[in-house]
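A.B. asks: I need the structure of the sequence given here:
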Amino acid sequence: MDIEQKQADLIQHFVKQALAHKGPTLAPIIVEATSHPSLFAFAEILVVPNVAELQGTEHSMYLELLRLFAHGTWTDYRSIAGSLPPLVPDQVLKLKQLTVLTLAETSKVLPYDRLLHQLDFTNVRELEDFLINECIYAGIVRGKLDQLRRCFEVQFAAGRDMRPGQLGSMIQTLANWLVTSDGLLLTIQEKIKWADTMSELDKKHKTEFEEKAEEVKKSLSLKAVMDYQGQEIFSEGGGVMDFDEDRVPPKRSLLCIHIKETASVTLKGHKWGQYLSSASLVLVNCKLQRFCLSE
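C.D. replies: Sure, this is the predicted structure:
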């Protein structure tokens, strides 16, 4: 059985007990409820009519005791101990546990010095044993003991009964949280939409680039063949001018020169040339140079 369900069952049990008793017979029920190791909520018992009727009677101290466990702390008890029934050890332990929950409502880092003062422990060893065995293992808080910094870092703390007048501030806190959450959700949705749009644009640009690159490759191949054939016709057609045979570039060298010049002009002049780095052009020239020298 989880903690929440166990709490609900215990509350229901003590509410039924309170409804079935009146006056002085309510005292042992209140003592039992405030001593129970698994009960940390008392508001439902407080609103039972039979319990509320203790106000102004000789047994009103038990009503005040129940109010202390619903909303108070160990420090509060020390200030009014004279007007309340003496606490049994289980009640002392319970009230100190509830004090930790109250402190965790306003701060997620609880210094050891503050806890030692609020809980009346004499040394750190006692405090750490209490936090581990009576709070963490009990499931009412989760956190980490930082011995180097001398503090308890709270990660989770069970809630206590709402104090009178606290409902308004809680509603405002929840309203502020809702506004913040709505704003955050809108921002996340806008970011997702922007990411989807950029992804589609990236795919489109990639496809266009691949198509243009293929066109450039085909254009280069065709132009190189045509230039080479034209050079062949010029060199083999014969002419009236006599050139030194050693000064006439071989056919393969002429082809290399034309391919390199055509590639450089075509790629640099094309609007997609921005995607081709200088290193890529150098690599093309090097490969062509190796091709020409292998003649």
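
A.B. asks: CA atoms for contacts and neighbours, from now on please.
C.D. replies: Will do.

A.B. asks: Could you report the neighbour count for residue 125?
C.D. replies: Residue 125: 10 surrounding residues under other CA atoms under 10 Å.

A.B. asks: Which elements pack onto the helix or strand that contains residue 213?
C.D. replies: Residue 213 is part of helix 166-236, with elements assigned from DSSP states H and E. Packing contacts for helix 166-236, counted by 3 or more CA pairs under 8 Å, 6 or more residues apart in numbering; DSSP states H and E, involve helix 251-269.

A.B. asks: Quick check: buried residues in the next helix or strand after the helix it packs on?
C.D. replies: Reading on from helix 251-269 to the C-terminus, the next helix or strand found by DSSP H and E is helix 278-293. The neighbour-count check on helix 278-293 (16 or more other CA atoms under 10 Å) flags 285, 288, 292 as buried.

A.B. asks: now swap in stretch 9-20 and tell me
C.D. replies: Those would be 10-11, 14-15, 18, for stretch 9-20 by 16+ other CA under 10 Å.

A.B. asks: and this one, so I can compare the two:
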Amino acid sequence: MLAPQYATTPFAVANQCRRFEGQVAIVTGAAQGLGRVIAHRLGQEGASVVVADIQGERAERTASQLSEELDGIFVPFAGDLSEAGVADRMATQTRERFGHIDALVNNAAALIRLKLVDMSEELLQKGVQWNVWNTLRCCKAVLPHMLEAKYGRIVNIGGEAWRVGLPFHTILAGVGKGSMVGLTVTLAGEVLRDGITVNCVSPGGIETAADGDLDPLPPSGFRDPSWNPPEVMRAMGQEMVARNSLGMGRLAHPTEIAAAVAFFASREASFATGQHVGVSGGMAML
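C.D. replies: Next up, the predicted model:
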């Protein structure tokens, strides 16, 4: 089957590295989109990867696909990581199977784009639960293992919308992704001399459909269409054009984000911690 062509295909980043031989990485929200590409990149560089996602069947399918494609080890984990005990179970199972946890990439998120006044109480709760609690619980779950080993890499996936004040992003970016920056810095300070680094990579717009799945499944029930109504997406696009905040004028290919994540998750990034790096094509700059 021929791979579909996307607008960002010419900008796909080819991997030239093998930095993760013998290492174990957990990637959350890895069943599809950017998370799938990050899992692919780390596995391509030699890591054994836990493909964690709330969508259990999709996680199993992705792990199977990547294992076959790369002849590597990809293990699915299904569960709502925002719930107490689930992230702990994931970390324990990973440690029991592989003996260590070298990297955690906190990618899982609930992409709810609505104005605050239009959000129901249920969506407010989900927005915080699936954009904040999941990351906090995953960090707390892997830290004892990393502290014991005196080594670890934690990479949080943020987003640039909070830096440019993009409408419809108060919960997703202002509370969710924006909080990743504060968490990154303060947690990095907690483990500064324990061999563990914590960094944050913030994308802008990504062509997430270009995730390498040659036979993508239709949207699942987990991603409710009402979270991103067509009229909201149109208004958001118009706002970005009006503000001239499109940066390079295109979406990112997900491999462009995954390349930055792979660096911060690697041993090479030994002296970089507490850093927030925008990989958004100039959507936001220093």
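
A.B. asks: TM-score for these two?
C.D. replies: The TM-score (TM-score structural alignment, normalised by the length of structure 2) is 0.24; 127 aligned residues with a CA RMSD of 6.7 Å.

A.B. asks: returning to what we had before: out of the buried residues of helix 278-293 of structure 1, who's nearest residue 34 of structure 1?
C.D. replies: Nearest to residue 34 of structure 1 among these is residue 285, at 89.4 Å by CA to CA.

A.B. asks: which residues touch that closest one?
C.D. replies: Residues in contact with residue 285 of structure 1 (CA atoms under 8 Å, 6 or more residues apart in numbering) are residue 260.

A.B. asks: what about residue 145 of structure 1, is that helix, strand or coil?
C.D. replies: Secondary structure, DSSP: H, G, I helix; E, B strand; the rest coil: residue 145 of structure 1 is strand.

A.B. asks: correct me, but it touches residue 152?
C.D. replies: Yes. Judged on CA atoms under 8 Å, residue 145 of structure 1 makes contact with residue 152 at a distance of 4.7 Å.

A.B. asks: of those two, who's got more company?
C.D. replies: Between residue 145 of structure 1 and residue 152, counting by other CA under 10 Å, residue 152 is the more crowded of the two (21 against 17).

A.B. asks: Make sure that one is indeed in a strand.
C.D. replies: Yes. Under three-state DSSP, residue 152 of structure 1 falls within a strand.

A.B. asks: That one: what's it in contact with?
C.D. replies: By CA under 8 Å, 6+ apart, the neighbours of residue 152 of structure 1 are 109-112, 143-146.

A.B. asks: quick one: which of the residues you listed is nearest to residue 172 of structure 1?
C.D. replies: residue 109 (24.1 Å).

A.B. asks: my guess is that closest one meets residue 156, correct?
C.D. replies: No. Counting by CA under 8 Å, residue 109 of structure 1 stays clear of residue 156, with 11.3 Å between them.

A.B. asks: For structure 2, which segments count as strands?
C.D. replies: Per DSSP state E, structure 2 carries strands over the ranges 24-28, 48-53, 74-78, 103-106, 152-157, 196-203, 276-279.

A.B. asks: one step back: write the PyMOL selection for whichever of the contacts of residue 152 of structure 1 are buried.
C.D. replies: Of the contacts of residue 152 of structure 1, the buried ones can be selected in PyMOL as follows, counting by 16+ other CA under 10 Å:
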select buried, resi 109+110+112+143+145
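
A.B. asks: Could you dump the contacts of residue 152 of structure 1 into CSV with distance to residue 171 of structure 1 added?
C.D. replies: Below are the contacts of residue 152 of structure 1 laid out as CSV (distance: CA to CA, whole Å):
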residue, distance to residue 171 of structure 1
109, 25
110, 26
111, 29
112, 32
143, 27
144, 30
145, 32
146, 34
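
A.B. asks: I'd like to know which of the contacts of residue 152 of structure 1 is nearest to residue 176 of structure 1.
C.D. replies: Looking across the contacts of residue 152 of structure 1 and measuring by CA to CA, the closest to residue 176 of structure 1 is residue 109, at 23.3 Å.

A.B. asks: residues in contact with the closest one?
C.D. replies: Per CA under 8 Å, 6+ apart, neighbours of residue 109 of structure 1: 151-154.

A.B. asks: For residue 90 of structure 2, give me its contacts.
C.D. replies: residue 77.

A.B. asks: That one and residue 255 of structure 2: what is the separation?
C.D. replies: Taking CA to CA, to the nearest Å as the measure, residue 90 of structure 2 and residue 255 of structure 2 are separated by 26 Å.

A.B. asks: next one: residue 234 of structure 2
C.D. replies: Taken as CA to CA, the span from residue 234 of structure 2 to residue 255 of structure 2 is 25 Å.

A.B. asks: which of the two has more neighbours?
C.D. replies: residue 255 (27 against 10).

A.B. asks: Correct me if wrong: the more buried one contacts residue 36.
C.D. replies: No. Residue 255 of structure 2 is not in contact with residue 36 according to CA under 8 Å; the separation is 10.0 Å.

A.B. asks: how about the helices in the stretch 1-150 of structure 1?
C.D. replies: Taking DSSP state H, counting those that start in this stretch as the test, the helices found in the stretch 1-150 of structure 1 are 3-19, 26-35, 43-46, 49-52, 60-71, 74-80, 89-106, 112-119, 124-130.

A.B. asks: what does the stretch 1-150 of structure 2 give?
C.D. replies: Taking DSSP H, counting those that start in this stretch as the test, the helices found in the stretch 1-150 of structure 2 are 33-44, 56-70, 86-98, 121-128, 134-149.

A.B. asks: No more questions from me, cheers.
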